[in-house]
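Novice: Mind folding the following:
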Amino acid sequence: MVHLTIDLIAKSRNHFKKKRGLSFPEYLKTLTHLHFSSKNIEDIGDLSMCRNLTVLYLYDNQITHICNLGFASNLTHLYMQNNNITHIDNLSNLQMLSKLYLGGNRIAVVEGLEQLSELKELHLENQRLAPGEKLLFDPRTLLSLAESLYVLNINNNNIDDIRDLAVLKELQHFSAADNKLHNMEELEDVFNHWPQLLQMDLSGNPACKKPKYRDRLITVCKNLEVLDGREINELTRQFLINWKASKEAKKKKNNTHALTPLIPYPLTNDFNMGQGPHPGQIYSHASMQKWKPQQSLRAQKLKIPMSGLLNHVAIPSAICSHMDA
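Specialist: Next up is the predicted model:
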């Protein structure tokens, strides 16, 4: 079992020349970058003498737990992809951490990042999950990253729903390729919450095969520059936005016309036509002959002929047939 310790650093040829002119403890205090990738390291030991460490490369090892990094309050970049890590923990003291690389591990739940207020990039692609398992997100972690996270990579993690990610309103680069995203309406709703989005990759998802997939996302993401590796032409975007606006305006107009109420019978009582037949009642021919509309005083004063008056009153077709008879 290989442990990353001060002794291992001392034995490393990468640091041999740098030690000349300085004692080893003095050198460790000046150390800012530590390269120990592909060394079969399984555990992180006591590195507290490297108090000014800012970048730590530990990718392509056999590490199972993140530990003993509490001293590294100046750490800004941590590369631990392609290890055997199952949980994200022991990072709360890394207040300056801005880029975290954890792709290719065995992480099932994204959690333990609540204290990382400076985190701008989070890379979690290609987790080696159990069959049927998908990458999940702790709502507390997402909420804590809402104001800081600019880049999120969750490629190939069996994810079928990203609605919980809507709180990440500062995202500029989003990669979720080779997942199981399929609901276009849900995707559009999430992307409406990301006004800063510039680049996005959803290739390899079922949603990509939906009609008008690319057109719909371009109209939703107003500042998007690259979608699935293809640049977006600004003229194309404006055309699609104008076309969508025109289509919605036409739909709204049609709905307004459909909802316009019909004027009930009788049309008006301004002429005081007297007691007439009820439009919902069936009348015999004899009864219709007895009923004769009487001209009102107002109609008489206006000298409107009775025949002309009837032309201004809407009479149901059923009644008209009787009258014609």
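Novice: Please make it C-alpha for all contacts and neighbour counts, starting now.
Specialist: Noted.
Novice: wait, isn't residue 122 in contact with residue 103?
Specialist: No: counting by Cα atoms under 8 Å, residue 122 does not reach residue 103; the two are 9.1 Å apart.
Novice: Between the two, point out the one with more neighbours.
Specialist: Using other Cα atoms under 10 Å, the more surrounded residue of residue 122 and residue 103 is residue 103, with 24 against 19.
Novice: In this structure that one contacts residue 84, no?
Specialist: No: in this structure, residue 103 is not within contact of residue 84 by Cα under 8 Å, at 10.3 Å.
Novice: Can you point out the buried residues in stretch 187-196?
Specialist: Of the residues in stretch 187-196, 187-188, 190-191, 193-196 count as buried by neighbour count, 16 or more other Cα atoms under 10 Å.
Novice: possible to save the residues you listed as a markdown table with secondary structure?
Specialist: Shown next, in a markdown table, are these (DSSP: H, G, I helix; E, B strand; the rest coil):
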| residue | secondary structure |
| --- | --- |
| 187 | helix |
| 188 | helix |
| 190 | helix |
| 191 | helix |
| 193 | coil |
| 194 | coil |
| 195 | coil |
| 196 | coil |
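Novice: Tell me the one among the residues you listed nearest to residue 18.
Specialist: residue 196 (43.1 Å; Cα to Cα).
Novice: quick one more, to check against the first:
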Amino acid sequence: MVCLTLDVIAKSKNHFKKKRGLSFPEYLRALTHLHFSGKSIEDIGDISTCRNLTVLYLYDNLITHICNLDFASNLTHLYMQNNNISHIDNLFNLQKLSKLYLGGNRIAVVEGLERLCELKELHLENQRLAPGEKLLFDPRTLLSLAHSLCVLNINNNNIDDIKDLAVLKELQHVSAADNKLNNMEEVEEVLSHWPLLLQTDLSGNPVCKRAKYRDRLITVCTSLVILDGREINETTRQFLLNWKASKEAKKIKNNQHVTNGQLIPYPFTSDFNTVQGPHPAHKYSHVKMQTLQPLRPAVIVHRDLS
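Specialist: All right, here's what the predicted structure looks like:
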């Protein structure tokens, strides 16, 4: 098993060239960027001497657990995509972390990020999930990221519901392509809670086939600049906004007419120009109809008056 340790760092030609006359302990203490991607690493050992580490590259390895990073309180960027990580653990001390890359792992629940108050970007695309599984979000983690997270990538994770993400009010870029989003009203509602959203990608979701999908999202999220890789023309946006405003005004006017009793429920002909009582046919609607008998001719009796 390949474990990332100080000895492995010492033997790395890439880092040996950068020592520049420093002793190895001095070099480790001055180290800010550590590159160990694609090295078949399965575990992270004790590298706590690298206490000034700010960027750590560990993508394209075989790591199964996030561990032994408690020392890295200055870490701002952590690249661990394309490993075998199934749980987000042991990141509580990384309170300066700004960008976290965990795409291409085996994570089913986004959790354990409650103390990362400086996190700006979270990349979770293409998780290798079990059949029938979808990526879920711990509400506590979402609430903790509500005022910091600006970029979220959740592409291709079997997601069919994003209403819990509405709390992330600072989002500017959201990628949720190739999922299973199908509820147009829900997507509209969530986007309306992201006032700073500039760019989103929902391509590859069933919702994209809904009638006027693009028009509806442009009108509900007026800050949006790019939708599904296509720039939004300002002339088109203004036309759609005017159309929506006109439609809503007409709806309000119709509702007011109903409230004020101005709509007449029955059509009237010119024979009824004044307010009438109940229609004559309605007056006797409760009377049981009987069969009418033919009238007998009247018998006239002539009395002799002489």
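Novice: Now residue 217 of structure 2. Nearest residue, chain neighbours left out?
Specialist: The spatially closest residue to residue 217 of structure 2, leaving aside those adjacent along the chain, is residue 188, at 6.2 Å (Cα to Cα, 6 or more residues apart in numbering).
Novice: Just the element for residue 71 of structure 2, please.
Specialist: Under the assignment given by DSSP states H and E, residue 71 of structure 2 is not contained in any helix or strand.
Novice: so which helix or strand takes in the nearest residue to it once chain neighbours are set aside?
Specialist: Spatial nearest neighbour of residue 71 of structure 2, chain neighbours left out: residue 48 (5.6 Å); criterion: Cα to Cα, 6+ apart. Residue 48 of structure 2 is part of no helix or strand when elements are defined by DSSP H and E.
Novice: Just give the number of residues close to residue 48 of structure 2.
Specialist: Counted with other Cα under 10 Å, residue 48 of structure 2 comes out at 17.
Novice: Residue 34 of structure 1 -> structure 2?
Specialist: Counting by TM-score structural alignment, residue 34 of structure 1 lines up with residue 34 in structure 2.
Novice: so that match, which of the three states?
Specialist: strand.
Novice: can you tell me which residues contact it?
Specialist: The contact partners of residue 34 of structure 2, taken as Cα atoms under 8 Å, 6 or more residues apart in numbering, are 53, 55-57.
Novice: Kindly report the same for residue 186 of structure 2.
Specialist: 162-163.
Novice: Need the overlap of contacts for residue 122 and residue 103 of structure 1.
Specialist: Counting by Cα under 8 Å, 6+ apart, nothing touches both residue 122 of structure 1 and residue 103.
Novice: just to revisit the earlier point, I'd guessed the residue nearest to residue 217 of structure 2 sits against residue 215; true?
Specialist: No: using Cα under 8 Å, residue 188 of structure 2 makes no contact with residue 215, being 10.9 Å away.
Novice: hang on, the earlier thing: got a list of what the residue nearest to residue 71 of structure 2 touches?
Specialist: By Cα under 8 Å, 6+ apart, the residues touching residue 48 of structure 2 are 68-69, 71-72.
Novice: which residue in structure 1 lines up with residue 14 of structure 2?
Specialist: Residue pairing (TM-score structural alignment): residue 14 of structure 2 is matched to residue 14 of structure 1.
Novice: any idea how far that match is from residue 33 of structure 1?
Specialist: 11 Å (Cα to Cα, to the nearest Å).
Novice: Also residue 255 of structure 1?
Specialist: Taken as Cα to Cα, the span from residue 255 of structure 1 to residue 33 of structure 1 is 64 Å.
Novice: all strands for the stretch 151-300 of structure 2, in order.
Specialist: With DSSP state E, counting those that start in this stretch as the criterion, the stretch 151-300 of structure 2 has strands at 151-153, 173-175, 199-201, 226-227, 230-231.
Novice: want to throw the ones you listed into a markdown table with distance to residue 98 of structure 2?
Specialist: Listed next are those as a markdown table, based on distance: least, Cα to Cα, whole Å:
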| stretch | distance to residue 98 of structure 2 |
| --- | --- |
| strand 151-153 | 10 |
| strand 173-175 | 15 |
| strand 199-201 | 20 |
| strand 226-227 | 24 |
| strand 230-231 | 28 |
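Novice: Dump the ones you listed to a markdown table, plus distance to residue 241 of structure 2 and mean neighbour count.
Specialist: Formatted as a markdown table, the strands of the stretch 151-300 of structure 2 follow (distance: least, Cα to Cα, whole Å; neighbours: other Cα atoms under 10 Å):
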| stretch | distance to residue 241 of structure 2 | mean neighbour count |
| --- | --- | --- |
| strand 151-153 | 27 | 21 |
| strand 173-175 | 22 | 19 |
| strand 199-201 | 18 | 21 |
| strand 226-227 | 16 | 17 |
| strand 230-231 | 17 | 11 |
